[in-house]
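**Q** Here is a sequence with its predicted model. Questions after.
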Amino acid sequence: MLGALLGGWLAGIFNYNAVFFSTALLMLVNLALLWWFAPEIRQRSSQTSME
């Protein structure tokens, strides 16, 4: 619900390109945080590829 409100607000003030750009930016930030705070996933996948 909050995402729809923020998306509509961004589209109203700027344009729809800003909505898609902010979504892509948030996705990249979330992927970076996942990579940073979940190192055990990386370790497991590298051990699996070595076997």
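**A** Everything's here; your move.

**Q** contacts and neighbour counts: CA atoms only from here.
**A** Fine.

**Q** Report all helices and strands that whichever strand or helix holds L6 contacts.
**A** Under the criterion DSSP states H and E, the helix or strand holding L6 is helix 2-13. In terms of contact count using 3 or more CA pairs under 8 Å, 6 or more residues apart in numbering; DSSP states H and E, helix 2-13 is assigned the packing partners helix 16-37.

**Q** try this one side by side with the last:
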Amino acid sequence: MLTVNKIVKEQMVQTTSKKIVRSSEKQKPRACVPFTLYIGIGGFIGYSLLIA
């Protein structure tokens, strides 16, 4: 189970970082990038707490 959880976490981190890169490439207003970071990190922490 631990290996599956690690794989899922890694995939979440990768998808979150890809979304941040895409949003920065589009050169949206700077407020959108911290918002995306906040959602990604918040979701990641929430998911980690659910597993733990």
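**A** Perfect, thanks for sending it. Keep in mind that what you see is a predicted model, and the values were worked out from it rather than measured.

**Q** buried ones in the helix holding L6 of structure 1?
**A** For helix 2-13 of structure 1, the neighbour count (16 or more other CA atoms under 10 Å) marks G7, L10 as buried.

**Q** And the contacts of it?
**A** Contact with helix 2-13 of structure 1 is made by Y16, N17, A18, V19, as judged by CA atoms under 8 Å, 6 or more residues apart in numbering.

**Q** which residue in structure 2 lines up with the third one?
**A** The reference is to A18 of structure 1. A18 of structure 1 maps onto C32 in structure 2, with residues paired by TM-score structural alignment.

**Q** separation between the closest residue to that match other than its chain neighbours and S17 of structure 2?
**A** With CA to CA, 6 or more residues apart in numbering as the criterion, C32 of structure 2 has its nearest non-adjacent residue at 7.6 Å, and that residue is S23. In this structure, S23 of structure 2 lies at 10 Å from S17 of structure 2, with CA to CA, to the nearest Å as the measure.
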